[in-house]
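Student: Sequence and predicted model, in that order:
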Amino acid sequence: MKKIIFVLFISIWVLSACTEETSTNSIKTGDMGDLISSTIENAEKHDVSKFEEYELESVIDGDTIRIKYNGSSEKVRFLLVDTPETNHETLGEQPYGPEAKEFTKQLLAGLDTVYLEFDVSYRDKYKRLLAYIYTKEGISVQEQLLKNGLARVAYIYDPNTKHVDWFKSIQKTAQQSAIGIWSVEDYVTNRGYDKDVYYAAIKNGNQSNIDEDKSNTNNNKGSCEIKGNINSKGNKIYHMPGQRDYENTIAEEMFCTEEEAKAAGFIPAKQ
C-alpha cells in the first residue's frame, strides 16, 4: 500500500511540474486540435494548380519541412517567415517553438504531398530549398502561422519578396491582437526572439500586456531610420536616409546609429 501511495504521489508531482512548465503558453496542447480544425475550415483556399507538387517526408520544425525533390530528400525553408526554435544548438528551445512545430505538423498531418510556390531564387546560402508552402486544399502554411501568432515576418532578401506585403499585413493583425509570440512585449525582436524577456514577463505576470501604440513604436525602434539589408550575394549593407536606394530598400533590420549597424556586421552603402 505504501508503495502504491508513493507511486501515485510521484505521478501527481510529475504531472503538476509539466503543467506548471507549459502554463505560460496561450495555445495549450489540448487546444491545438480545435485550432487546426478551425484553421482548415475557415482558412482562405488559394489556387495551387500552377504550383509544384512534391512528396512530403516530415516536419522538422515550425518553418522547415523535408520533401522528396528530384529523387533526393531535401529540406525546405519557408520563405519570409521565422518561427521560434525548438532545438537550436545555441539558442535552445524558445517559447512557442514547440507550438509552431506542432501547428505545422498537424496542419500537414495525413498529407502525402504539399504544393510549393517558388520565388525567384530556389535556394539559400545553406543550399536549402526556399518556398511558400500550401496544402492540397490551398491553405498557405505561412499565412496561418502568421495569423495565429506563431511566426514573424523575417529574412526578407531580394529577390524573394513576392509575398512580403501580404505577410506583413497578416502579422500586423496578429500583433495588434497580442496573440502567441506577440503576447509578451519585446519577446519578438528584429534579430529573432528574446526568451529572457519572455520568462521575465511571465514571472512578473505581464503576459498579453502589449499596448498597441507602444508596441508599434518599439517594433519600429522609434526614430531609428537606418535600413540594414542583406543582398543576393550575402553582403550586409546599411542604407542611410537620403541615399539613392534608401526608399527602395526593404529593411531586414533597423538601426539608430551607424555604430549600431557596424556592430551588427553591416557595412555602409556606396551611394
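Tutor: Okay, I see it.
Student: alpha carbons only for contacts and neighbour counts from here, please
Tutor: Will do.
Student: Tell me which stretches of the stretch 51-200 of the chain form strands.
Tutor: 52-61, 64-69, 72-78, 81-82, 113-117, 129-134, 152-153, 188-189, 192-193 (DSSP state E, counting those that start in this stretch).
Student: deepest of these, which one?
Tutor: Counting by mean count of other C-alpha atoms under 10 Å, strand 152-153 has the highest mean neighbour count of the strands of the stretch 51-200 of the chain, with a mean of 26.
Student: tell me what that strand is packed against?
Tutor: Contact analysis of strand 152-153 by 3 or more C-alpha pairs under 8 Å, 6 or more residues apart in numbering; DSSP states H and E lists strand 81-82, helix 164-177 as its packing neighbours.
Student: Which other helices and strands does the first one contact?
Tutor: Put plainly, it is strand 81-82. Against strand 81-82 (3+ C-alpha pairs under 8 Å, 6+ apart) you get strand 152-153.
Student: Give me the residues contacting the strand it packs on.
Tutor: With contacts defined as C-alpha atoms under 8 Å, 6 or more residues apart in numbering, strand 152-153 is touched by 80-83, 146, 164, 167-168, 171, 188.
Student: this is the comparison structure:
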Amino acid sequence: MVERDEFLKEVLAFAHLKTSVQPLVGRASVVDGDTIEIRGERVRINGIDAPESAQVCKDAKGANYRCGSVAAAALAEYLVRSSPTRCEFVDRDRYGRFIGNCRRADGKDIAEWLARNGYALDWPRYNNGVYASHQETAKAKRIGVWSGKFQTPWDWRAEQRGETAEPAIVHVPEEPATTTPSYGLVSSSCRIKGNIAANGDRIYHIPDQKFYAKTKVTASKGERWFCSEVDARQAGWRPARQ
C-alpha cells in the first residue's frame, strides 16, 4: 500500500510538472532543422523530424547536398520574418530538451511549414500523423527533400550508430559534400565566432575585431561558428561592437 501511494505521488508530481512549465517566448536561434533555442533553452519542435546537420541527400539532378544545413537555413529565414517565437511545452526528451509546439508571432505552425515545404518529415512515431497531409503536399510538389532522394532522418541516425535500420533510399556517401554547412559545424572556411555572453547575449565576432582572438567557441554551451554575417544574424546573433 505504501509503495502504491509513493507511486501515485510520483505520477501526480510529474503531471503537475508538465502542466506548470510555462511557454517559451522570445527570439529563436536555429540549432538545426528541427531544434531552436529561446532564452538559453533548447527546444525540439514537436511532431516532425528534419535531416541531421551532417546528413547528405540527392537533389533532382542526383547531386549531393547537405539537406540538414539547407533545412536549418530555411528555418532561420522563416522565423526571422515573424518574431518572437512561442513554444508550448509538450514533454522533455531523453536528452532533457524541451519538446514544444511552436508558432511564429503571426500564429503560423512552424512544424506544419517545415513539413509542407519538404524541410522535415512527419514523425508518426510521436504525433500519430498530424503533419502527414502537409508532407503529402511537399511530396506531390516535389519540393525540399522530395525533389530528389534521401534517407529518413531516423534511419540515418540508426545507421550512424551501427544499428539495423530500414533499407535506405540513398546511403550517405563516404566523401562529404563540398557545400559548407552554415550552422553549428566548425569549418576552416567558417571564420565568424558565435559567442554567448554571461548575460545571455548572442554576439558574433569577425576576424580583425578587438576580441576575436580571445573569443572561444564552446559547442556545449550553444556557441557556434558561422560562414557569413547573414547566417549569424538570421540565427539571432548580433555583431560585436568592437
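Tutor: Perfect, I can see it now. Given the structure is predicted, the values throughout are model-derived calculations rather than measurements.
Student: Superposing both, give me the TM-score.
Tutor: Once superposed, the chains reach a TM-score of 0.47 (TM-score structural alignment, normalised by the length of structure 2), with 135 aligned residues with a C-alpha RMSD of 3.2 Å.
Student: what about His30 of structure 1, how many neighbours?
Tutor: You called it His, but residue 30 of structure 1 is Gly. 8 (other C-alpha atoms under 10 Å).
Student: By residue count, what's the longest helix in structure 1?
Tutor: The longest helix of structure 1 (DSSP state H) is helix 2-22.
Student: Same question for structure 2.
Tutor: helix 2-20.
Student: Serialize the helices and strands packed on strand 152-153 of structure 1 to JSON lines and add fields for distance to Thr39 of structure 1.
Tutor: Formatted as JSON lines, those follow (distance: least, C-alpha to C-alpha, whole Å):
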{"stretch": "strand 81-82", "distance to Thr39 of structure 1": "18"}
{"stretch": "helix 164-177", "distance to Thr39 of structure 1": "15"}
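Student: Asp61 of structure 1 is nearest to which of those?
Tutor: Asp61 of structure 1 lies closest to strand 81-82 among those, at 10.4 Å (C-alpha to C-alpha).
Student: I'd say Ile60 of structure 1 and Val76 touch.
Tutor: No: look at Ile60 of structure 1 against Val76 with C-alpha atoms under 8 Å: they stay out of range, at 9.5 Å.
Student: quick one: common contacting residues for those two?
Tutor: Arg66.
Student: picking up where we left off before, name only those of the contacts of strand 152-153 of structure 1 that count as buried.
Tutor: 80-83, 146, 164, 167-168, 171, 188 (16 or more other C-alpha atoms under 10 Å).
Student: Greatest separation within those residues: which pair is it?
Tutor: It's Val164 and Val188 that sit farthest apart of these, by C-alpha to C-alpha, at 17.8 Å.
Student: returning to that earlier point: right, so of the helices and strands packed on strand 152-153 of structure 1, which gets closest to Leu35 of structure 1?
Tutor: Once those are compared by C-alpha to C-alpha, helix 164-177 is nearest, at 15.0 Å.
Student: Report the buried residues of that closest one.
Tutor: Buried, per 16+ other C-alpha under 10 Å, within helix 164-177 of structure 1: 164, 167-168, 170-172, 174-177.
Student: Could I get the full set of strands for structure 2?
Tutor: Here structure 2 has its strands, by DSSP state E, at 24-26, 28-32, 35-38, 41-45, 48-49, 57-58, 64-65, 85-92, 98-103, 121-122, 192-196, 202-205, 224-226, 238-239.
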